[in-house]
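A.B. asks: Curious how this folds, go ahead:
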Amino acid sequence: MPSKDRIAYFYDGDVGNVYFGPNHPMKPHRLCMTHHLVLSYELHKKMEIYRPHKAYPVELAQFHSADYVEFLHRITPDTQHLFADELARYNLGEDCPVFENLFEFCQIYAGGTIDAARRLNHQLCDIAINWAGGLHHAKKCGASGFCYINDLVLGILELLKFHARVLYIDIDIHHGDGVEEAFYFTDRVMTVSFHKYGDMFFPGTGDIKEIGEREGKYYAINVPLKDGIDDASFTRLFKTIIAKVVETYLPGVIVLQCGADSLAGDRLGCFNLSIEGHSECVRFVKKFNLPLLVTGGGGYTKENVARCWTVETGVLLDAELPNEIPDNEYAKYFAPDYTLKIQNGNMENLNSKSYLSTIKVQVLESLRCIQHAPGVQMQEVPPDFYIPDFDEDEQNPDERVGQHTQDKQIQRDDEYYDGDNDNDHNMEDGL
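C.D. replies: Alright, predicted model coming up:
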């Protein structure tokens, strides 16, 4: 009997307390709902729970341009009217609004993914989960698609210090364009994205012909899908492609972005996946027994996002969860049936068998162009990047140290945190 996986789970209650604004589909409140559902099923007792560090600007600038990071740090809702040029340059506006505590929000979710990568690197866990992460659209010099800082790229850069090859898999309904773009010219990261493509669907990239360039040629894989794909078609294609990818590429670690907007009934999505179908992909990836970093991503029907990521936390723990949702702080959102499972949608599946077969053949053809395990000619693994301890006295005196920061200064790194002290957040428009 193999020993149980050690699972590290990252969560900070403050991450769910920001508000993108009325009518904005992104509701970070879904992260509080997910966390409380995880607690109500007592899954926290089977994992190590950590509050992530807030990523330093210098860490964010490992990928993002320093001027963009500095601007995110500086801008506030009250001052944004003074910076029209910069807002346009960095693509901040309707999709990516400036809101209260924006930079701290980025620091927390990025810090969670960076911490997850470091724990995996140092073999302190087998699987690391950061549901707040997975913001895959952010670009080096700007925001995109509700994403400001690309925590996935930062996490992968961290993993590359210890692993010659990283596999990135994305099951969000939107193409993982920011991650693909960051690693488009290298063979050290293979990106595989399953997404809706066509009809001007955001972000408009992710054609099957996008396969990477230069050293990265054949190391970007795109699986463009049409509306209404169901569990059977999606999981069959997913398993065939991912099994071949792992066999061919032999990654040392896998990063799995579990965007829940690919579920049936999502406010912005148009797929027909049940939570069972979505989580079957997670179960399949876990079976490779490779170090695994799991993040959230999109997902705009909040109660279904919380259900999905709770079920997937259970899958990663090999825990069977009763369908009846235990009482918890957000129970009212799961009315009227208070169950974990959701109904399949009844959208027509526009992905014909012949269309899916063509996609599969093209992807497998691409994989054949890669020699087995690019072993020897890989560049050597670069040295670990050292982040100095910042002296509190030298930090910007204009930034008031809040109670939360003071509390953190007296916590040990390994202090157990069960998330029971979240503030209830009322700024919610109930969508």
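A.B. asks: C-alpha only now, for contacts and for neighbours.
C.D. replies: Will do.
A.B. asks: list the contacts for the residue sitting nearest the centre point of the chain?
C.D. replies: The centroid of the chain falls nearest to G134 when counting by C-alpha atoms, centre = their mean (1.7 Å). Taking C-alpha atoms under 8 Å, 6 or more residues apart in numbering, we find G134 in contact with 150-152, 257-259, 295-298.
A.B. asks: Tell me how far the closest residue to G198 other than its chain neighbours lies from N426.
C.D. replies: Counting by C-alpha to C-alpha, 6 or more residues apart in numbering, G198 lies nearest to G204, which is 6.9 Å off, once chain neighbours are set aside. Using C-alpha to C-alpha, to the nearest Å, G204 is found at 35 Å from N426.
A.B. asks: what about those two, which has more around it?
C.D. replies: More crowded of G204 and N426, by other C-alpha atoms under 10 Å: G204, with 14 against 9.
A.B. asks: looking at it, the more buried one is touching K196, isn't it?
C.D. replies: No: between G204 and K196 there is no contact under C-alpha atoms under 8 Å: 9.3 Å.
A.B. asks: rewinding a little: where does the residue nearest to G198 fall, helix, sheet strand or coil?
C.D. replies: coil (DSSP: H, G, I helix; E, B strand; the rest coil).
A.B. asks: Give me the neighbour count for C258.
C.D. replies: 28.
A.B. asks: I meant R119, not that one.
C.D. replies: 18.
A.B. asks: Could I get the contacting residues of it?
C.D. replies: By C-alpha under 8 Å, 6+ apart, the contact list for R119 reads 125, 128.
A.B. asks: Just the element for it, please.
C.D. replies: For R119, the enclosing helix or strand under DSSP states H and E is helix 102-121.
A.B. asks: How far does that helix sit from its chain's centre?
C.D. replies: What separates the centre of helix 102-121 from the centre of its chain is 11 Å, taken as C-alpha atoms, centre = their mean, to the nearest Å.
A.B. asks: what's the next helix or strand after it in contact with?
C.D. replies: Where DSSP H and E defines the elements, the next helix or strand beyond helix 102-121 is strand 127-130. With C-alpha under 8 Å, 6+ apart as the test, strand 127-130 has contacts from 5-11, 109, 112-113, 116-117, 119-120, 291-296, 316.
A.B. asks: Please generate a structure for the following sequence too, so the two can be compared:
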Amino acid sequence: MVKQRVSYFYDTDVGHFYYGPGHPMKPHRIKMAHHLILSTGLYRKLDVYRPHLAAPLEMTRFHSDDYVKFLSKVSPESTRPFLQQMAQFNVGECTDCPVYEGLFEFQQIASGASIDGAVKLNHGACDVAINWSGGLHHAKKAEASGFCYINDIVLAILELLKYHARVLYIDIDIHHGDGVEEAFYCTDRVMTCSFHKYGDFFPGTGAITDLGAKKGKYYSVNFPLKEGMDDASYQSVFEPVIEKIMEVYKPTAIVLQCGADSLTGDRLGCFNLTLKGHGECVRFVKGFGVPLLVLGGGGYTIRNVARCWAYETSVVLDTPLGEDIPYNDYYEYYAPDFKLHLTPSMAMENLNEREELERTTQEVLENLSALKGAPSLTLQDVPPDWATRDAGAAADAADPDVRQMTDKDGAEKAEHPAEFEPKEGAMDTTD
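C.D. replies: I've put the predicted structure just below:
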């Protein structure tokens, strides 16, 4: 078996952003996951890159010009001139998307890393690309939503579509991947597939009857679930659906959003998955051997998010990890047992009855059978990669919006991956 090449994108500043007191979204979790990847030695098997900062122009490939401009200008010190736009774009104290220090830079890091991963995959420079800071699936064309402001997933898929006729997006976050589905609802170039809690739960979308529209009919796949989903039940629906999609759609690239809020014990979630059950989805998708972009997403019990994404990095690398958490700068977070894996809650009832899951699976498979075969497209006149369009230009002639990179595919490679060990100083890092 040929060993897969894995690119990993990390910016040392990504863990230092702070949404505000009491806010459940904590970018610090990405830093904690990175420390586990360092302390377990997994980084030695990764090609580690510092991503470029996505320029506003790149973001407007999907988002509206006025929305991106607003995000780039607003700050906690200057909200008064933007009050009307804040209401228009669902940003501010009365929403779940506050204005915080460095808001736009965090979006640049997350989006730049996902775009860079797509560029690497497009050029065959790796088989799998990982960006744990990405996966911000709720952001809309001109609206922030669900802690998400810029939809790095849509931007990465648009990059992949330059070289790939068909891209499959899979979402295992507990929340419906509504922003990505909405972006591609009327096209057959992208199939979206989301497994999520449905009903009285954010964002309230993702019914099984939401199938896509126009040319995209049957290319949106939704699998609604109830509370208490466990490993065995999840695997029983995930694998047959994904296998059928691979059979009928034949994607040439896959984007997998690995939101960790579907894990047991999540602060906002209500599923009962362990790391092994969640990670089995990664293992299954990786097994198809299709170019794969792996992204983060939700996850609000941050010690478990770090466990999950470090473990799933090991799954991508086919490198087993020991049960004991190795000592690292955040070792005390893993008390009292200091173990890697999670134990499912015995008190949580699985409300997903087997018969109901079988009926839903059958309905999803029947919808997929309605497809007339994989859509084809002749790709011509491929646009230049965003991160390389200024390659070779003199520094004084470069676009000032674009951070100049040393790697030919748009990302700065570490001479020694441990140099990406982040600095101290994050605030409010409690769960």
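A.B. asks: Can you calculate the TM-score here?
C.D. replies: After superposition, the two chains reach a TM-score (TM-score structural alignment, normalised by the length of structure 1) of 0.94; 421 aligned residues with a C-alpha RMSD of 2.1 Å.
A.B. asks: I'd like the contacts of G134 of structure 1 as CSV, with distance to E392 of structure 1 and secondary structure appended.
C.D. replies: Listed next are the contacts of G134 of structure 1 as CSV, based on distance: C-alpha to C-alpha, whole Å; DSSP: H, G, I helix; E, B strand; the rest coil:
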residue, distance to E392 of structure 1, secondary structure
N150, 26, coil
D151, 25, helix
L152, 28, helix
Q257, 34, strand
C258, 36, coil
G259, 36, coil
T295, 31, strand
G296, 32, coil
G297, 33, coil
G298, 35, coil
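A.B. asks: ok, and the most crowded of those?
C.D. replies: Within the contacts of G134 of structure 1, most neighbours by other C-alpha under 10 Å means D151, with 31 neighbours.
A.B. asks: just checking, that one touches H137?
C.D. replies: No: counting by C-alpha under 8 Å, D151 of structure 1 stays clear of H137, with 9.9 Å between them.
A.B. asks: The residue nearest to G112 of structure 2 when sequence neighbours are not counted and G199 of structure 2: what is the separation?
C.D. replies: Excluding its sequence neighbours, the residue lying closest to G112 of structure 2 (C-alpha to C-alpha, 6+ apart) is A54, at 4.4 Å. Going from A54 of structure 2 to G199 of structure 2 by C-alpha to C-alpha gives 35 Å.
A.B. asks: list the contacts for V305 of structure 2?
C.D. replies: 29, 33, 260-261, 299.
A.B. asks: Quickly name whichever of these is closest to M86 of structure 2.
C.D. replies: For the contacts of V305 of structure 2, the closest approach to M86 of structure 2 (C-alpha to C-alpha) belongs to G299, at 25.6 Å.
A.B. asks: burial count for that closest one?
C.D. replies: Here the number of neighbours of G299 of structure 2 (other C-alpha under 10 Å) works out to 27.
A.B. asks: SS state for it?
C.D. replies: In three-state terms, and counting by three-state DSSP, G299 of structure 2 is coil.
A.B. asks: who are the neighbours in contact with the nearest residue to it once chain neighbours are set aside?
C.D. replies: If the residues on either side of it in the chain are set aside, G299 of structure 2 comes closest to D261, at 3.9 Å by C-alpha to C-alpha, 6+ apart. Neighbour list for D261 of structure 2: 173-174, 267-269, 298-301, 305 [criterion: C-alpha under 8 Å, 6+ apart].
A.B. asks: isn't there a helix covering D261 of structure 2?
C.D. replies: Yes: assessed with three-state DSSP, D261 of structure 2 lies in a helix.
A.B. asks: distance of it from I172 of structure 2?
C.D. replies: In terms of C-alpha to C-alpha, D261 of structure 2 sits 9 Å off from I172 of structure 2.
A.B. asks: same question, T12 of structure 2
C.D. replies: The spacing between T12 of structure 2 and I172 of structure 2, counted by C-alpha to C-alpha, is 26 Å.
A.B. asks: Which of the two has more residues huddled nearby?
C.D. replies: Neighbours were counted for T12 of structure 2 and for I172 using other C-alpha under 10 Å; I172 has more, 25 against 15.
A.B. asks: I'd say that one and S262 touch.
C.D. replies: Yes: contact criterion C-alpha under 8 Å: I172 of structure 2 and S262 qualify, at 7.3 Å.
A.B. asks: one step back: look at A54 and G199 of structure 2 and report which has more neighbours.
C.D. replies: Higher neighbour count among A54 of structure 2 and G199: A54, with 28 against 14, using other C-alpha under 10 Å.
A.B. asks: and I156 of structure 1, what does it touch?
C.D. replies: So I156 of structure 1 contacts 117, 166, 255 (C-alpha under 8 Å, 6+ apart).
A.B. asks: you'd agree the first one is up against L160?
C.D. replies: No: A117 of structure 1 is not in contact with L160 according to C-alpha under 8 Å; the separation is 9.6 Å.
A.B. asks: Of these two, give the one with the bigger neighbour count.
C.D. replies: A117 (31 against 23).
A.B. asks: Structure 2: which residue goes with the more buried one?
C.D. replies: Taking TM-score structural alignment, A117 of structure 1 has A118 as its aligned residue in structure 2.
A.B. asks: Verify the contact between that match and L155 for me.
C.D. replies: No: counting by C-alpha under 8 Å, A118 of structure 2 does not reach L155; the two are 9.2 Å apart.
A.B. asks: quick check, nearest of the contacts of G134 of structure 1 to D389 of structure 1?
C.D. replies: Of these, the one sitting nearest to D389 of structure 1 (C-alpha to C-alpha) turns out to be D151, at 20.9 Å.
A.B. asks: Need the nearest residue in space to the closest one, chain neighbours excluded.
C.D. replies: Here the residue nearest D151 of structure 1, using C-alpha to C-alpha, 6+ apart, is A110, at 4.5 Å.
A.B. asks: Tell me who's in contact with the one you found.
C.D. replies: Contacts of A110 of structure 1 by C-alpha under 8 Å, 6+ apart are 54-55, 60, 133, 149-152, 154.
A.B. asks: Alright, that wraps it up for me.
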